[in-house]
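> below is the structure, and that's it, no one-letter string:
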């Protein structure tokens, strides 16, 4: 059964002004329509901006503890609807039920975290250089912000942008990805039921050209937070820079895990495998390269190939090990990269094919895929694939492994598996990545610490999550008082 819903503008659910809609289908069963959201246009963007700008002053003047109470209650409301949100996420995006449930729980936790942070979000008092004076800072909201979010984490990323924006006193217009917008409607219902004033948070669905472009270009937007591809993020940053909007873009990754001879190889294969094939490889922090010392290379290739072949692929509602790609385009892109890997001379060790037959024919399923014998300058070792494809690269030393890890345009997440503490410490200090880990998969993030990348993975302006999330959505005013 499909779900029809509207844009959320000024506290009301409304159709697009054109009356047009589009269909979101189940990636495990492409003929099944999951939801029918509005196909919005610039007129809807303007309506959302009217509402957000009108609500600015009142929300900014609302005490932080009161703003936090709304966020906390929204988290409680979402917790009560966790199963519903999980199922919508699975049916729209394709994640397994376990993965989707974990993502919804993360959104709940983020609401609770920023609900608490809003209570003590203030400034600092400094010592003035003369008597009879006070010197202190205060945080002020930017105003109205645009939030543009991707389909691969369709509830966690919208919430980790929206919650700090609201905690800091901003109003917001959120544009979710068209592939999986349904859970965002649940988030807005939870905020509305929590007592969020009309106009403070608004959401509009539609294409990037019809909605995203006008939103970013609007002179009424004071800040833009974007997550998506490097190509699109670069255009977003360039557009926002025209009138000096504050901008934050988190983009692609080509994340390595280095495996050294001291590692437990079975454990290392599982660490890499979970990072490579979890969420169907559709994560910006997914493990895309394993850089493995020659002393354990063959053993590792065998172990990670066995891991890939052991995974059960299927409809996310059945909670298999791996679900489908989100769309036919994403599946086609992954299959194209598999062909490229073979044509470049790499050895296909596991997977490599679209799954067919039985329940697979109507969905976008592909086998978890492992290539060995990959040169680090190969396209499958340099370009973001965004699918369950692992390139295994051989190295002969720690120094060479570190060089190979850094020899890529991206710098989002990286890890090393080793029992040598000096190797681990040196790796996290010298790897060119915004997230560096020892004996952990490249995926998985704590919500209370900063997240962001280096090089082409980020605009390198502001980080997300934790206190850094509040920093982006606020300006610091320094106040001098001579009494």
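Thanks, I have it. Computed from a predicted structure; not experimentally measured.
> contacts and neighbour counts: CA atoms only from here.
Fine.
> ok, and for the strand or helix carrying residue 77, which residues are buried?
In the assignment (DSSP states H and E), residue 77 maps to helix 64-80. Across helix 64-80, burial judged by 16 or more other C-alpha atoms under 10 Å covers 64-65, 67-79.
> and if you look at stretch 12-26?
13-16, 21, 23-26.
> export the residues you listed to CSV and append columns for distance to residue 310 and secondary structure.
Formatted as CSV, these follow (distance: C-alpha to C-alpha, whole Å; DSSP: H, G, I helix; E, B strand; the rest coil):
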residue, distance to residue 310, secondary structure
13, 45, strand
14, 47, strand
15, 46, coil
16, 46, coil
21, 41, strand
23, 34, coil
24, 31, strand
25, 28, strand
26, 25, strand
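> got a list of what residue 471 touches?
residue 462 (C-alpha atoms under 8 Å, 6 or more residues apart in numbering).
> show the subsequent helix or strand relative to the strand or helix carrying it.
Residue 471 is part of helix 466-472 when elements are defined by DSSP H and E. Downstream of helix 466-472, the next assigned helix or strand under DSSP H and E is strand 474-482.
> comparison target, given below:
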């Protein structure tokens, strides 16, 4: 199928008519759809539509906005199987993982539908007897949401839903690799009946469409999820007219396994966090930092576990599905070679798979490295694939040093039966998300999400009540009667 942009309530092709094809990563000869390869002109049209609809949507009562969000959630739920199938075919995700992601988008829209009616302000006492003092929350204006390919319906949902609930208009620019599922997502919102111009979709390269959104002075706020390199560019471009900016970027997420941990439990937690969603998650575990007393047992048990994982097309619901693209697969294979060149021991995996269904897609066997030093590139740089570095440490203090010894600080976990160590980890780990005896992946939608250090702009959190802060401005009202 050929898909279009959605601008001012209409499905329209790119101004140039140019399209790009989206392929199934499990069957690379299958075209999932053709999506517009938009330019600055298309971004300009979408921004104009959003700016034109901004005032009326801001004046729409919160209960009415919430009703449209609720209708969107219901349409997403009605089309859940269809959306799951599209997500599997376009991004490659295993069926159960894709279904969970679609359900998350549904839940997010229901959540913010209820929040829309509660957005108001506070009344406070004044020092003047004849004055009432209050605050009110108002929308920021036009919001640009720039989203990645790895969670191509959940991440747009957790940006778009709170923005709309707060009374903002939105221009969504999804990743090119997953333009079809983004199109189907916006179709649900369109069918729900949002007024023209309130929700807009423009697909195309970040270098053109993304740059146009970041530099246009009619855009009041940008919410970006993606790589640190691109995020820095977005931030710099947005700074010229002091846009409000929210950046969530990469991670080099650790799981610290202490000497008190149960090895089997630790292996389950680490393997699920490292190899679920093919390691293509910003919160995926890429470093297992293990106490030396249980290190050899941990590595041996982990290798056995990894070698039992089923690898295959997402439609078969395997443990590990294909990479999203040839470029992503090549990048992972390059890091496997880097690890070997650095002197780490490749215990298992790290090979491009061939034969049978593997010839049709972008498959790699999950890789486990042992004898990894903390300063090695495979222990410092985000790989975004199923590659795990296992690092030995002599005690808890050294473990914390290694946990914090990277530029990023998104998600971190500890596996321990020692309550004191658990509390110390929460206090001392430099990460926006800290977990005890849980995998680094997996997030609740009603609590804040965001990183520290280079993983985030450290300005505003996403999701939950905190997710509304970015999309609202507080106005203080003095009423002297």
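Yep, it's here. Note that the structure is a prediction, hence the values are computed from the model and not measured.
> one step back: compared with the second structure, how much does the helix holding residue 471 of the first structure deviate?
Following superposition, helix 466-472 of the first structure is found to deviate from the second structure by 0.7 Å on average (mean C-alpha distance after the TM-score superposition for the first structure).
> okay, and stretch 100-108 of the second structure goes to which residues in the first structure?
Aligned by TM-score structural alignment, stretch 100-108 of the second structure falls on residues 102-110 of the first structure.
> for the matching stretch, buried residues please.
Of the residues in stretch 102-110 of the first structure, those buried (16+ other C-alpha under 10 Å) are 103-110.
> what's the answer for stretch 121-136 of the first structure, then?
In stretch 121-136 of the first structure, counting by 16+ other C-alpha under 10 Å, buried: 121, 134.
> gap between the two ends of it?
End-to-end distance of stretch 121-136 of the first structure (C-alpha to C-alpha, to the nearest Å): 14 Å.
> quick one: distance of it to the chain centre.
Relative to its parent chain, stretch 121-136 of the first structure has a centroid offset of 38 Å by C-alpha atoms, centre = their mean, to the nearest Å.
> and for stretch 61-75 of the second structure?
23 Å.
> could you give the residue range in the first structure aligned to it?
Counting by TM-score structural alignment, stretch 61-75 of the second structure corresponds to 63-77 in the first structure.
> next: stretch 205-213 of the second structure.
Aligned using TM-score structural alignment, stretch 205-213 of the second structure spans residues 207-215 in the first structure.
> of the buried residues of helix 64-80 of the first structure, closest to residue 92 of the first structure?
Proximity to residue 92 of the first structure was ranked across the buried residues of helix 64-80 of the first structure by C-alpha to C-alpha; first place goes to residue 78, at 18.0 Å.
> so the closest one versus residue 25 of the first structure, what's the distance?
Distance, residue 78 of the first structure to residue 25 of the first structure, using C-alpha to C-alpha: 24 Å.
> and what of residue 465 of the first structure?
Distance of residue 465 of the first structure to residue 25 of the first structure, computed by C-alpha to C-alpha: 31 Å.
> what does residue 100 of the first structure give?
Counting by C-alpha to C-alpha - residue 100 of the first structure and residue 25 of the first structure are separated by 17 Å.
> what do you get for residue 16 of the first structure?
Taking C-alpha to C-alpha, one finds residue 16 of the first structure at 20 Å from residue 25 of the first structure.
> with residue 290 of the first structure instead?
Taking C-alpha to C-alpha, one finds residue 290 of the first structure at 34 Å from residue 25 of the first structure.
> strands along the stretch 351-481 of the second structure, start to end?
When assigned using DSSP state E, counting those that start in this stretch, the strands of the stretch 351-481 of the second structure occupy the ranges 367-370, 387-393, 408-409, 411-415, 433-436, 452-453, 472-480.
> how about those strands, which one is nearest residue 377 of the second structure?
Ranked by C-alpha to C-alpha, the member of these that lies closest to residue 377 of the second structure is strand 387-393, at 10.3 Å.
> corresponding residues in the first structure for that closest one?
The aligned range for strand 387-393 of the second structure is 389-395, by TM-score structural alignment.
> tell me roughly how far that stretch lies from the second structure on average.
Relative to the second structure, stretch 389-395 of the first structure is 0.2 Å off (mean C-alpha distance after the TM-score superposition for the first structure).
> for the residue mapped onto residue 295 of the second structure from the first structure, grab the count of nearby residues.
When the first structure is aligned by TM-score structural alignment, the residue opposite residue 295 of the second structure is residue 297. Burial measure for residue 297 of the first structure: 24 neighbouring residues, criterion other C-alpha atoms under 10 Å.
> tell me who's in contact with the closest residue to residue 60 of the second structure other than its chain neighbours.
Leaving out its chain neighbours, the residue that sits closest to residue 60 of the second structure by C-alpha to C-alpha, 6 or more residues apart in numbering is residue 167, at 7.5 Å. Shown in contact with residue 167 of the second structure (C-alpha under 8 Å, 6+ apart): 57-60, 62, 65, 138-139, 141.
> also residue 164 of the first structure?
Contacts of residue 164 of the first structure by C-alpha under 8 Å, 6+ apart are 114, 465, 469-470, 473.
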